[in-house]
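In: my questions are about this predicted structure, shown below with the sequence.
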Amino acid sequence: MCRSKKCTDCPLRIGIVLFSLVAVLLNSCGNDGEKVLPLTIDITESVYASALVQPDSLYDVHAPVNGILDHIQVQEGDTVQQGDVLFKIIDTNPLLNSKNAKLNLELARANYGPNSPILKKIRADIDAARLSLTNDSINYYRQKRLWEQKIGSKMEYDSRKLAYELSQKKLNRLQSEYRRMEKELAIQFEQAKNTYISTQTNAEDFTVRSKIKGTVYAVNKEPGELVTTSQPLAAIGSSTDFLIEMLVDEVDIVKLHKGQRTFITLDAYPNKVFEAHITKIYPKKDEKSQTFKVEGVFDESPETLYPGLAGEANIIIATKKNALVVPKAYFMDDFHVLTEDGPVKVTTGLQNLEYVEIVEGLTKDTEIIKPTQ
């Protein structure tokens, strides 16, 4: 035992310290992590998406006019045919418009007809102007003959001539006004007739009909409620055909195309996997969720489906047989794994949730080490 007062100077103490440091260094430099050899397996790469089942041709039923919901012809779950009556709406404004349009049409017809008071007055003015012109013409030509015989004054001759010319211009103006008014009244009559026809068409819009053959999945209003053109009255879709709506992250959307195989799991069928394929990719991104909407259909539909059934989808991007893979947990970063000789850069290929394909950089005999956290 060391009996020195300064234990730090004791050779035994120094030796123990040096031994401990070497042990720590050796332990830190050693490769004591888990070791595995690359595997050769069949690998499939897929894109994950949330899934929602919806009827094909699903649409919201809207009222064509604002008003009061008078009668509901259907209930949720009913099957309807194209053209079936769904709702009836009461709206007094179009009815009043139709009555007013009819009155305007009758007035326009009266103004344009053979007994038109407007044209009748102008014709009376024309008859009076024609009589005045005849009288002024007689006076003018009589005075003209006298003036040619040097009888009468030049002032009287000019006065008769001016009266004759003014009468002629007045007649011409009234005849022109008659033709213009007759054309204007004809246009007003046609406009009033078109307006009346239009209001009759609007009056028929009080009945809301189904656009498709399908099932009523929702009825959103009750009789007596106020309805507007912006609020949906109901939702109708196909009774037999269903779509799968999938939301795909924007980083994965470029990997997708129509026809790709998809595996669907639904919460309502927890122990089953259904095959489907992509039928449509919507090009506009949802800025809120940063996702794209993709549609698919079941290759073989489940026995029972309801709108809104939720689940998950795995869209197959690529598959490869006998691929050389390593577990994802053994990667130091996206391109390096650890071997006995140190970090090695690799080229990767397909990958799934567990494994990454190694294209270059490793062989099946290269042992790799799991990095320590």
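Out: In hand now; what should we look at? Numbering: from 1, shown residues only.
In: contacts and neighbour counts: CA atoms only from here.
Out: Fine.
In: centroid-nearest residue for the chain?
Out: Taking CA atoms, centre = their mean, the centroid of the chain lies closest to Lys284, which sits 9.7 Å from it.
In: got the contact list for that one?
Out: By CA atoms under 8 Å, 6 or more residues apart in numbering, the residues touching Lys284 are Phe292.
In: could you do Ser210 as well?
Out: Neighbours of Ser210 in contact, by CA under 8 Å, 6+ apart: Val61, Val80, Gln81, Gln82, Gly83, Asp84, Val85, Leu86.
In: in the stretch 101-250 of the chain, which spans are helices?
Out: Here the stretch 101-250 of the chain has its helices, by DSSP state H, counting those that start in this stretch, at 117-148, 154-204.
In: how about those helices in TSV, adding distance to Val337?
Out: Formatted as TSV, those follow (distance: least, CA to CA, whole Å):
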stretch	distance to Val337
helix 117-148	100
helix 154-204	73
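In: of those helices, which is nearest Pro11?
Out: Between Pro11 and the helices of the stretch 101-250 of the chain, the tightest spacing by CA to CA is seen for helix 154-204, at 109.4 Å.
In: how far off centre is the closest one?
Out: How far helix 154-204 lies from its chain's middle: 52 Å, per CA atoms, centre = their mean, to the nearest Å.
In: mind giving me the packing neighbours of that helix?
Out: In terms of contacts (3 or more CA pairs under 8 Å, 6 or more residues apart in numbering; DSSP states H and E), helix 154-204 is packed against helix 92-112, helix 117-148.
In: okay, now the one to match up with it:
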Amino acid sequence: MKTFYLLGFTSCVWLLVACGKKTAETKPQRKDMIELVFASGSLEADDQYNLTAQTDGYLVKLDFVEGDAVREGQVLAVIDNRQNKINAQSAAELHRIAQRNAEASSPTLLQITANIEAAKAKLKLDQGQSERYKRLFDNNSVSNLEYENARLSATSSLASLHALQEQYSSQQSSARQQEISQRVVRDVNQVIKEQNRIKVIRSGKVYQKEKQLGDYVRKGDVIAVIGNPDLVYAKLNVDETSMTKLKPGLAVIVQLNTNKSKTYKAIVREILPAFDTGSQSFIVKVYFADKLDFRITGTQLEANIITGEVKNALVIPRPYLNYGDQVTLKKGNQQVVVKTGIISSDWVEILGGITQQDVLLSN
């Protein structure tokens, strides 16, 4: 990218005839100078992104063409990956089994429930027997050993009931954990299965179709390029040597390669912070202030970014500036060093060393 400078008016150069030969003379003059940074680029759709394959397989459905308007969530293509389908079906069935095992009507929990009911009945019987033997013992009708045996049976039955109840709780908790685990596996495999269906991430317009029906694609392959058709901007590649002069809000003049007789006014909207290694430049986004009547993305363009303006600058034609920033005065044919400002291919801004009244000679 290059920096250029423009003048508001043309200069006047006087040609004098002396001693049989022509010598060019000029005087410094006041003019407006505009500093420009040149950049090339292309039209891009805002929010443009690549719609990519998330799995491997053959494209068995491709339901779009370039230029189609697409909505978020719309299925544009289907990839035939049978492994994903089988895994999803298997995970769903295993989850249904785990779900049934977690229900109160599951065979395992029903068996433990039956054992609990039997243990409750036995406990009731043993407790009744223990109470009866206590009354008999109090009346000296049975021995202490018989009473202790009856009481021990009741205690043992109570312990068995508590153990079965703990077993039921543990089995129920384990079954629920298994159901949760299988549900996660089912959901994950369902997500993976859905990756066979390529869906639109954000609504927009299809600008490029990268694959054809029947193509074998791998994860990460681009299927389509989609962008916002309502906002097309100029993506500029700017040389790093010019980046210090740029900032958001600067005015830009854009010329499309499709019609170089027309220009569009635009504004620097965003300067991306990272260096683009592909183009070996920095990326600058420029949004149009004028209505853009040509909106095909990828269209090449040229742009001039207005980075500065000097009003009523003292300037001389570029050929009058010699090596070492010297100029030749007509008076005495004297060499004078000048202080320069903006230098373009045609003009030099003079900041000091000569005045507007000095007459200069060209080499």
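Out: Received, thanks. Just so it is clear, the structure is predicted and the values come from calculations on it, not from any experiment.
In: quick revisit: so which of the helices and strands packed on helix 154-204 of structure 1 is nearest Gly259 of structure 1?
Out: If we rank these by CA to CA, the stretch that ends up nearest is helix 92-112, at 49.7 Å.
In: okay, the angle between the closest one and helix 117-148?
Out: 30 degrees (axes from the mean of the first three to the mean of the last three CA atoms, to 10 degrees).
In: tell me how far the residue nearest to Asn101 of structure 2 when sequence neighbours are not counted lies from Ser169 of structure 2.
Out: Sequence neighbours aside, Ala175 is the residue nearest to Asn101 of structure 2 in space, at 5.9 Å (criterion: CA to CA, 6 or more residues apart in numbering). In this structure, Ala175 of structure 2 and Ser169 of structure 2 are 10 Å apart, going by CA to CA, to the nearest Å.
In: those two: who's more crowded?
Out: Neighbour count, other CA atoms under 10 Å: between Ala175 of structure 2 and Ser169, Ala175 has more, with 21 against 14.
In: gap between the equivalent of Asn115 of structure 2 over in structure 1 and Ile315 of structure 1?
Out: In structure 1, the residue matched to Asn115 of structure 2 (TM-score structural alignment) is Asp125. Between Asp125 of structure 1 and Ile315 of structure 1 the computed distance is 87 Å (CA to CA).
In: between the two, who's got more neighbours?
Out: More neighbours surround Ile315 than the other of Asp125 of structure 1 and Ile315, with 24 against 17 (other CA under 10 Å).
In: in three-state terms, label the more buried one for me.
Out: strand (DSSP: H, G, I helix; E, B strand; the rest coil).
In: residues near Gln326 of structure 2, how many?
Out: Gln326 of structure 2 has 17 neighbouring residues, counting by other CA under 10 Å.
In: thought it was touching Thr340?
Out: No: with contact defined as CA atoms under 8 Å, Gln326 of structure 2 does not reach Thr340; the gap is 9.9 Å.
In: tell me the contacts of the aligned partner of Thr44 of structure 1 in structure 2?
Out: In structure 2, Thr44 of structure 1 lines up with Ile34, judged by TM-score structural alignment. Applying CA under 8 Å, 6+ apart, we find Ile34 of structure 2 in contact with Tyr5, Leu6, Leu7, Ile306, Thr307, Gly308, Glu309, Val310.
In: cutoff 6 Å now
Out: Ile34 of structure 2 is in contact with Tyr5, Leu6, Gly308, Glu309, counting by CA atoms under 6 Å, 6 or more residues apart in numbering.
In: that one: which element?
Out: Taking DSSP states H and E as the criterion, Ile34 of structure 2 maps to strand 29-52.
In: quick check: next helix or strand after that strand?
Out: Following strand 29-52 of structure 2 in sequence, per DSSP H and E, is strand 57-62.
In: how about that next one, aligned to which bit of structure 1?
Out: Across structure 1, the stretch matching strand 57-62 of structure 2 (TM-score structural alignment) is residues 67-72.
In: average gap between that stretch and structure 2?
Out: Comparison of stretch 67-72 of structure 1 with structure 2 after fitting gives an average deviation of 1.6 Å (mean CA distance after the TM-score superposition for structure 1).
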